[in-house]
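Novice: Test case, fold it:
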Amino acid sequence: MLSPEDAWSAIATEAETLGIEQVARADAVGRVLAEDLTATVDVPAHDVSAMDGFALDGDVEAGGTLPVDGIVAAGDPPGAELRTGAALRIMTGAPAPAGADRVIPIEQTEFEAGDAGTGTVRIVETVPAGSHIRCQAEVTAAGGPLLAEGELLTPGGAGVLATHGIHEAPVYRRPTVATLSTGDEVVPAEAEPGPGQLRDSHRDFLRAALSQLGIEARSLGIARDDPAELRARVERGLDSDVLLISGGVSMGEFDFVEQVLGDTGLGCRILFDAVAIQPGKPLVAARHDRGWVFGLPGNPASAMVTYWLLVRPLLRQMTGIADSFWQGALRGRLKGGLPFAKGRDRFLPCRLEFSSGEVLVDPRPPLGSHDLVAYGAGAGLVRVPKFSAPAAAGESCEVLPL
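Specialist: Below you'll find the predicted structure:
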C-alpha cells in the first residue's frame, strides 16, 4: 500500500500533456498555451497621449499662457505638428503631435476657448518632460514576445490576442474522459430505487467535477457485477484518454475491476491498487497504450477524495497546468477539533473562512466513507497526518481548498 505521495509519484512519472490544437481565442480562455505567441503590431502604434489635456513642446512656467492652435482627437491619423510656443488640445489616446515633449492634464490648466478648438490656455501647474505621453511600442513591439507557452489564457489574454489580430490560439488538448459505474445495487439517478438499491451518485459527481476542468464526460452507464459485462464496457472506454470506473475495487466477492484490468488481453498495466489514505484506500491506477484507467472506490466520499487528490492533478497536468498531489494546500487555523489518525492519513471535509489574511478551518467530521453529505458540502479537505494525536481548536493545520 503506497503513501499518497508515492502514489502520486507513480502517476506523475508517466503523466504527459496531450497534443496541440488551434482554438478560437474566446474558446481558448482557461486553456494552456502550447506555443509562444509573437506580437504582430506595435502597441501603441505611435506616441499617444495618456491624458485629456494640452500638448506642449517645452517647459512653461506656472502662470504662463500659450495660444491653442487646434485639437487632436483619438482616431485622428498621426502627423499633426505643434508650432513652437503654442499648444494643441489633445484627447486620451490621440497621436502625439510632432514636436510635443509633454502633455499637461486639463485639470492643471485654465482654458479660454475660441473658434474651432482654438483659444488660450493658462498653465496652473507644470509637468516635467515626457509626462503623459505613451511611447510607440512601449507595451509590445511587432515581432517581440507577446504570451508565453505554458501560460493559462485569461479573458484579458483573449483581449490581447484580439488587439494583435490573432484569431486562434495553440493550446493543449483536453483529455477525453469516460465514466463507468458498477454494481448490481446501483440504478440511474433518475430511477426510483427498489429494496436494496441506491441511486448512482458517482456519474453526476464526476460529470460536474470534470466540467469544472472544461471536460465533457462520456457515460458508459452502469455495469452489473459480472466480469464479462464489465470487460465489455471497459473495452468501450479504452478509446478515451482516461476511463474512470467507480466501485468494484475492494476485496469483496463481487469486486471484479482489478481482475478485469489485469487481463492481458486488455493491455492494461496496473500501477497500484491501494493508497494509505482514509477515506479512499482501495484505488486502482492503470496504464494502457492509449491512456489511463482509474478504479475509484464505491463509497461516494472515498471516490470524491481519491478524485480530488490524485485524479484531478493528473487531468490538469494533461492539459498543461502544473499540478500535483496536495499542491495548493494552505496553512490554516482550526475553528474546531480534529480526531486522531491511526496508520493512514485522514482527509476530512471542512468549511473555510478567509479573515484578515488568515484561513480559518471548520472541520466537519463525517460519519464515515459513506457520508456523501459531509464531503459534498465541504469547501476543502483538512489533512490529519497518520499517527497524529487529536488537534484542538486554535492549532494550525493543512487544508486543500476544493
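
Novice: all contacts plus neighbour counts: C-alpha atoms, from now on.
Specialist: Fine.

Novice: Run a quick neighbour tally on T154.
Specialist: Using other Cα atoms under 10 Å, the number of residues around T154 comes to 16.

Novice: Leaving aside the residues adjacent along the chain, what's closest to it?
Specialist: Of all residues not flanking T154 in the chain, V29 sits nearest, at 5.3 Å (Cα to Cα, 6 or more residues apart in numbering).

Novice: what are the ranges of the strands in the stretch 151-300 of the chain?
Specialist: Applying DSSP state E, counting those that start in this stretch to the stretch 151-300 of the chain gives strands spanning 168-172, 177-182, 186-187, 198-199, 217-223, 242-246, 269-272, 277-278, 284-288, 291-296.

Novice: and this one, so I can compare the two:
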Amino acid sequence: MMMEMANGGGTEKTVENGWNTGSGALGLEQAGRFNRKAVKVEEAQQRVLAAADGLRLGSELVPLRASGGRRLAQTIEASSDWPPFARSGLDGYAVRAADIAGASPEQPAELRVIDSVAAGGLALAAVQKGTAVRIMTGAAVPEGADAVVMLEQTADAMLADGSPAVLIKRAGTASQNIAPRGEEFRRGSALAVPGTLVRPGHVALLGTFGYAEVAVHKRPRVAVFATGSELLPVEAPLAPGQIRDSNSCMVAAMIEQSGAEPVLCGSLPDEPAAVAAALASAWADADLIVTTGGVSVGDFDVMSDIFRSIKNGSETNRQNRLFRDNSFPPDGHISNTARASAEGNEARTASDEAASRVLFDRVAMRPGSPTSAAVIGGKLLFALSGNPGACFVGFELFVRPALLRIQGVKEALPRTVRAQLHTAVDKPSPHDRFVRTRLISRSDGCLLADPLAFTKSSMMASIADAEGLAVIPSGSKGAEAGEIIEVILIP
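Specialist: Below you'll find the predicted structure:
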C-alpha cells in the first residue's frame, strides 16, 4: 500500500514494505529509490548528535560587549568573593545593634555621628559604642558596625558640645540591611559552564568579575541550498509553474537563531551532477550544509541520488563518486580555497573516506519522512524536505540539535512539555506526527495544545503562529481531545 502527499517539489510517499514492485530497468530504479529503511526520530537524533560530537570547531576570544548570544567555551569562575566586602543595602547609618536594641519613636537612641562614607570610599573611623557612621547604598560597612538603619527611621540631632548626632527611632538587629562578603558568590565558584548561552545577565556577571574577553565556541558556518528547477529568487516576479524560494531564508533565520552563520548559496536545478558540484564547492568554506527539496522518490529528486551515491560509495569503501568527479563547477569559476580543497580530495586518507556515511535517508515521522543526513569528510550534510512545513519540522528535530551540540550544548535536543490536546487530531498515520500547535495556559494551571489549521506539509500559513509541535503517536485513530500528549517547544 502506498500513501502519497503532495508537496512543493514532487511527492512524499510511503511504501509500507519498503519496496515498490516493478519489472525491468524501471523496477530496479524504483527499488533503489524506495528501499530506504525508516529509523525512529529518537534514533535519528542520537545519530546526529553522535556525529556532531566530532565536529567541534574550537573556541575564540571575543570582547565582553560582543559575547551576548554566543556559547561559552569554558567554565567561568568568580575571581573574588561577591560582594568583595560587607556593604550597605541602603542609605542610612551604620551602627552597633546593641546600641539600638531598645530604640523606639518615644525613646530614640542618640548616637554621635563620627564619619560619613559613600560608595567607593572607606570610613576613616571604626564604629564604637555610642557612635554611628552616615553610609550610602553600596558603601563598605565600617569596622565595628554590624547593622545599618535606614534613613527614614532616623532624625538629625546635635549633642551638647555641638557635634552632629542621629536619633534612631526603631530597634534593630545584627546584620540588618547588610550584604555580607561572599553572599552571592565565593571565589572560584562556577558562574556558567561550557555551552551556556550568554544572556545579558551573564554579561553583567562577567563584567563584575573582570572578564574583558570571553572564550566562546566558534560559530558554525552553514551553507544553505534549495533544489528545484521550479524555484525563483525571492525578488523575482512569479512565472507560470514556478514558485519563490522561501525555504532558504526561513532556514537561514533558524540557523541564526541557533547561534550559527548561514551562507545562502541560492537554488540548484534538478540535475545530480550540478548539485554535487555545487555542494563540493561549498564544502571548503562550510562546516555544515543544509539543502531543501529533492529528497523524496520522484524522478527529479536529486538529493535522493546524492545520498544513494554516498551510501554506495560507503558500501564499497570508496568516497562517493559524485563528489569526487564534480569538484569543480561546470563553468570553471571556483574560489582559491575551494580549488585547493577540491585538488586535495584525491589525497584524502582512508580514515577520511571511512568517515563518510549516510546517517539515515528516511525517518519514521510525518511530515518529512524523506529527511536525510550524512557525514562527508567529517562534516554534516542535511537534506530537508522542500515542503515548508516538513522543512521546518526537520530543522527543529535534527539540524538545530546538531548546531547546538557543535557549540558545546550538552542538552541539545528540543525542550518538551506535557499538555492536554484541545481538539482532536483524528488522522491516522503509520508514523508519529508532529503537528504545529499553539499553547494555551488555563487558569487552573493546565497547559492546552491547540492544533493550528493549515498544517499539511506543503502549507506554510501556520508556521509563523506555531509555538510547539504536538507529538501525535502513530496508530489508526490519531489522538482524541483531552488526551495528554508531548509537545516540542519551538524557540
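
Novice: hang on, the earlier thing: now, of the strands of the stretch 151-300 of structure 1, which is deepest in the fold?
Specialist: With neighbours taken as mean count of other Cα atoms under 10 Å, these reach their highest mean count in strand 242-246, at a mean of 27.

Novice: For that one, give me every contacting residue.
Specialist: By Cα atoms under 8 Å, 6 or more residues apart in numbering, the list of residues contacting strand 242-246 of structure 1 from outside reads 175-182, 202, 234, 237, 291-298, 303.

Novice: tell me, it lands on which residues of structure 2?
Specialist: Counting by TM-score structural alignment, strand 242-246 of structure 1 falls onto residues 288-292 of structure 2.

Novice: Stretch 203-215 of structure 1 too?
Specialist: Against structure 2, stretch 203-215 of structure 1 falls on residues 248-260 (TM-score structural alignment).

Novice: now stretch 87-94 of structure 1
Specialist: By TM-score structural alignment, stretch 87-94 of structure 1 lines up with residues 132-139 in structure 2.

Novice: Next, G75 of structure 1: secondary structure please.
Specialist: At G75 of structure 1 the chain is in coil, as set by DSSP: H, G, I helix; E, B strand; the rest coil.

Novice: Kindly provide the distance from the aligned partner of it in structure 2 to F382 of structure 2.
Specialist: When structure 2 is aligned by TM-score structural alignment, the residue opposite G75 of structure 1 is G120. From G120 of structure 2 across to F382 of structure 2, the span is 56 Å (Cα to Cα, to the nearest Å).

Novice: again, but for A125 of structure 2
Specialist: 69 Å.

Novice: what do you get for A31 of structure 2?
Specialist: 23 Å.

Novice: Same check on A282 of structure 2?
Specialist: 14 Å.

Novice: With G92 of structure 2 instead?
Specialist: Counting by Cα to Cα, the gap from G92 of structure 2 to F382 of structure 2 is 63 Å.

Novice: Please name the nearest non-neighbouring residue to A286 of structure 1.
Specialist: A286 of structure 1 sits nearest to I270 (Cα to Cα, 6+ apart), 4.1 Å away.

Novice: Check S396 of structure 1 too.
Specialist: That would be R333: by Cα to Cα, 6+ apart, it lies 4.5 Å from S396 of structure 1.

Novice: Reduced to three states, what does the one you found come out as?
Specialist: strand.

Novice: quick one, what contacts it?
Specialist: 358-361, 393-397.

Novice: Pull out the buried residues from those residues.
Specialist: Neighbour-count burial (16 or more other Cα atoms under 10 Å) applied to the contacts of R333 of structure 1 gives 359-361, 396-397.
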